[in-house]
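Novice: predicted model, plus sequence, below.
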Amino acid sequence: MLQPFEPEDEVLSQESFSRDEAAFNLIHTISASSDSWRLKSPDGRMIFAQTPGRSGWLWLDPELAEQEMLARMQELKNALMTRATLQEAAPTSFELPGISAKPHIARLFSDLYAGVGCWTSSMTMEAYHCPIVNPPRGVKGGMQRVEATERLLAAEFLAGMVRDVYGKPADGQGQLTVADNLIRDGRLFFWIGDTGDPSAMAGIGGTSPRHGRINAVYTPPDRRRRGYCSALVAEVAGLLVERGLIPMLYADCVNPDSNKVYRSIGFQPAGKIEDIKFDRQP
């Protein structure tokens, strides 16, 4: 039977999961939230974490045979369906709209949970980690922490990122809360280009025992291909290195430009994650 676990549970520091820590950084971030739903198998070879209303993240020990994986996935499906039955008063927040996992695992679970042909692949991401940062040379400008007075511009940059990455309509007003939280915590940065204006943005997301995640990366279209993004990401990566962490980030596999930028400053592939959305609930 699957068991709930606490944010600092030893299952998150076991050797087999630690080998996948960079790719599954978000499991640490989700698990740290008090309202997340966290489950593990008794032997620790399956971990599931979900923020209410969001896709769940699923890790399975890669050394398990496929039939063993399927057996654990069936246990997870049963637990999810039991949860939905017990929480009928708030069905939306207790639904599982999708799953994020290694591509093979994500597809196996989606077939089992939603049914063959009843899901859609939303995005495949490459997780990158950066053992040694290789900053670009000759980029004009410098990094500056985003101030509260710049919240509107930061929110507009975040909306641009949402439109670029997820292909969804977004405006600055809808991103103000995210911008305010990042600015309040001192985790959001601009690159001030040679014109004296903010020309790129990047932030620091969640951390795990050995890794720190870079997120909120965006460059306005008219300021791209000038090195601003690579210079800023390298600077933010340096901040994480100073804290004793290995920088990591996720990049959409269909965007060759961003993948090229990250590789050029020292980021190395650490595993693919596929995000799948379910077309129906079981």
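Specialist: Here it is on my side, so go on.

Novice: drop to CA atoms for contacts and neighbour counts, all remaining ones
Specialist: Noted.

Novice: can you show me the helices along the stretch 101-250 of the chain?
Specialist: With DSSP state H, counting those that start in this stretch as the criterion, the stretch 101-250 of the chain has helices at 103-113, 151-166, 176-184, 228-242.

Novice: just those: most buried one?
Specialist: Highest mean neighbour count among these (mean count of other Cα atoms under 10 Å): helix 228-242, with a mean of 23.

Novice: what's it in contact with?
Specialist: Under the criterion Cα atoms under 8 Å, 6 or more residues apart in numbering, residues 133-136, 139-140, 142-143, 189-191, 193, 199-204, 212, 214, 217-219, 246-247, 261-262, 265 lie in contact with helix 228-242.

Novice: give me that answer again for 7 Å
Specialist: For helix 228-242, contacts defined as Cα atoms under 7 Å, 6 or more residues apart in numbering pick out 133, 135-136, 139, 143, 191, 199-200, 202, 212, 219, 246-247, 261-262, 265.

Novice: and what of stretch 14-24?
Specialist: Contacts of stretch 14-24 (Cα under 7 Å, 6+ apart): D61, A127, H129, H211, M248, A270, G271.

Novice: tell me the buried residues in stretch 21-41?
Specialist: 21-32, 36-41 (16 or more other Cα atoms under 10 Å).

Novice: tell me which of the residues you listed fall in helices.
Specialist: N25, L26, I27, H28, T29, I30, S31 (DSSP state H).

Novice: mind putting those in TSV, distance to E68 included?
Specialist: Converted to TSV, these look like this (distance: Cα to Cα, whole Å):
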residue	distance to E68
N25	24
L26	24
I27	22
H28	24
T29	27
I30	25
S31	24
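
Novice: from those residues, pick the one nearest M69.
Specialist: Closest approach between these and M69, by Cα to Cα: I27, at 18.5 Å.

Novice: pasting the second one now:
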Amino acid sequence: MRPDDWHLTHDLDAFLERAGDFLRSRPALHTVPLTVVDTLRRRGPHVYGTEDPLFGALDTGDGVTGVFFRTPPHRLNLTSLTEEGAEALAERLAADGHDFPGVSSDRDTAALFAAAWSRRTGLESRQVERQRLYRLGELTSPGPVPEGRARVAVAADRDLLIRWHDAFLDDTGAHTGQDAGAWADSRIAYGGITLWETPDGTPVAMSGATPQVAGQVRVAPVYTPPALRGRGYAGAATVEVSRAAQASGAAEVLLFTDLANPTSNGLYQRIGYRPVTDFAVHAFG
């Protein structure tokens, strides 16, 4: 396998022409690239940052077997690769002078690429996050449903969504690069956030879902303000979002958890989510 077997482009349409079928072939494992590419198509190439995204597909002539994308200044995101594929990609990106803060992929691929990148650049790598991908099986309520009801967020909730978007990023340490207002507008436009509100109409938690792409929907983000946690609000909202995703015809309803958070992992399993595979994030430098 040669470094030139990796075909790199900034052209989203060209990338999808080459790699679209491959991405759609494993919608659960490819949920992140599928949803990111969909967002770029709907909202423009600079939704995650001012630089043009970079895409790559591994194609030795017998079809695509792996892809990556990067939305600068964020980390590299990879689908599953063999050791040879990871080595070839590291060699290609290093030779072309690329620089990025880290890599995210399934646990084994992330480790393979991080080691290859360190050998070629001299940069140290360290695992900074462990995630688990879950798929919904039989949906169940996690316990007594708190008083209140679920409703889809509307334009009048925009300021609240902006605040909770930023609070969620602060809590998780994530940095998507999206403008919070534009994110809220996009979610409101397609009904992508469900709020749980108390009987007096006060919103107390939110649970979101991505648009359906290739038959899969991913639940995210899920957030409850710290003072309101432990009362079942997020679980109730997530049950409603999951139910709506199934009712919409999604073949697979997915979500990621941080493995360092046993509370969320336990909650989602009680709702009916079952592990698919583990992912990892490695930082460089």
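Specialist: Happy to help now that I have it. It should be emphasised that the depicted structure is a prediction, and the values quoted were computed from it without experimental measurement.

Novice: from the contacts of stretch 14-24 of structure 1, which land in strands?
Specialist: A127, H129, H211, M248, A270, G271 (DSSP state E).

Novice: among those residues, which one has the most neighbours?
Specialist: Within those, most neighbours by other Cα atoms under 10 Å means M248, with 30 neighbours.

Novice: dump the residue contacts of it.
Specialist: Contacts were defined as Cα under 7 Å, 6+ apart; by that measure M248 of structure 1 touches A22, Y128, H129, C130, H211, G212, R213, I214.

Novice: what lines up with D111 of structure 1 in structure 2?
Specialist: For D111 of structure 1, the aligned position in structure 2 is A115, judged by TM-score structural alignment.

Novice: quickly note the distance from V36 of structure 2 to G66 of structure 2.
Specialist: According to Cα to Cα, to the nearest Å, V36 of structure 2 and G66 of structure 2 sit 16 Å apart.

Novice: residues contacting the aligned residue in structure 2 for G271 of structure 1?
Specialist: With TM-score structural alignment defining the correspondence, G271 of structure 1 maps onto T277 in structure 2. Residues in contact with T277 of structure 2 (Cα under 7 Å, 6+ apart) are R132, L133.

Novice: and T277 of structure 2, how far from N77 of structure 2?
Specialist: Relative to N77 of structure 2, T277 of structure 2 is positioned 16 Å away (Cα to Cα).

Novice: now H165 of structure 2
Specialist: Per Cα to Cα, H165 of structure 2 is found 22 Å from N77 of structure 2.

Novice: what does A174 of structure 2 give?
Specialist: Distance of A174 of structure 2 to N77 of structure 2, computed by Cα to Cα: 14 Å.

Novice: for A236 of structure 2, same thing?
Specialist: Taken as Cα to Cα, the span from A236 of structure 2 to N77 of structure 2 is 31 Å.

Novice: what are the buried residues along stretch 200-209 of structure 2?
Specialist: So, applying 16+ other Cα under 10 Å, buried residues of stretch 200-209 of structure 2: P203, V204, A205, M206, S207, G208, A209.

Novice: which of these lies closest to A260 of structure 2?
Specialist: Checking the buried residues of stretch 200-209 of structure 2 against A260 of structure 2 by Cα to Cα gives S207 as the nearest, at 20.0 Å.

Novice: counterpart of that closest one over in structure 1?
Specialist: Matched to structure 1 by TM-score structural alignment, S207 of structure 2 sits across from A202.

Novice: excluding its backbone neighbours, what's nearest that match?
Specialist: The shortest distance from A202 of structure 1 to any non-neighbouring residue, by Cα to Cα, 6 or more residues apart in numbering, is to V217 (4.2 Å).

Novice: the one you found -> structure 2?
Specialist: V217 of structure 1 is assigned V222 in structure 2 as its aligned equivalent, the criterion being TM-score structural alignment.

Novice: and for that match, the neighbour number?
Specialist: V222 of structure 2: 22 surrounding residues under other Cα under 10 Å.

Novice: list the residues that contact it.
Specialist: By Cα under 7 Å, 6+ apart, the residues touching V222 of structure 2 are M206, S207, G208, A234.

Novice: and what of V64 of structure 2?
Specialist: Taking Cα under 7 Å, 6+ apart, we find V64 of structure 2 in contact with A19, F22, A57, L58.

Novice: give the equivalent position in structure 2 for Q3 of structure 1.
Specialist: Looks like Q3 of structure 1 aligns to H7 there (TM-score structural alignment).

Novice: quick one, what contacts its match?
Specialist: G56, A57, L58.

Novice: can you tell me, leaving aside adjacent residues, what's nearest to L23 of structure 2?
Specialist: Of all residues not flanking L23 of structure 2 in the chain, H30 sits nearest, at 6.0 Å (Cα to Cα, 6+ apart).

Novice: what ranges does structure 1 have for its strands?
Specialist: In structure 1, the strands defined using DSSP E lie at 3-4, 37-40, 46-50, 56-60, 98-101, 119-129, 142-145, 188-192, 198-207, 211-218, 246-252, 268-278.

Novice: can you pull the contacts of the spatially closest residue to Y273 of structure 2 that is not a sequence neighbour?
Specialist: Distances taken as Cα to Cα, 6+ apart put L136 closest to Y273 of structure 2, at 4.1 Å, once the chain neighbours are dropped. L136 of structure 2 makes contacts with E252, V253, L254, G272, Y273, R274, as judged by Cα under 7 Å, 6+ apart.

Novice: then F100 of structure 2?
Specialist: H74, R75, L76.

Novice: R151 of structure 1: which of the ones in helices among the buried residues of stretch 21-41 of structure 1 is nearest?
Specialist: Ranked by distance to R151 of structure 1 (Cα to Cα), those are led by T29 at 23.9 Å.

Novice: what's that closest one aligned with over in structure 2?
Specialist: For T29 of structure 1, the aligned position in structure 2 is occupied by T35, per TM-score structural alignment.
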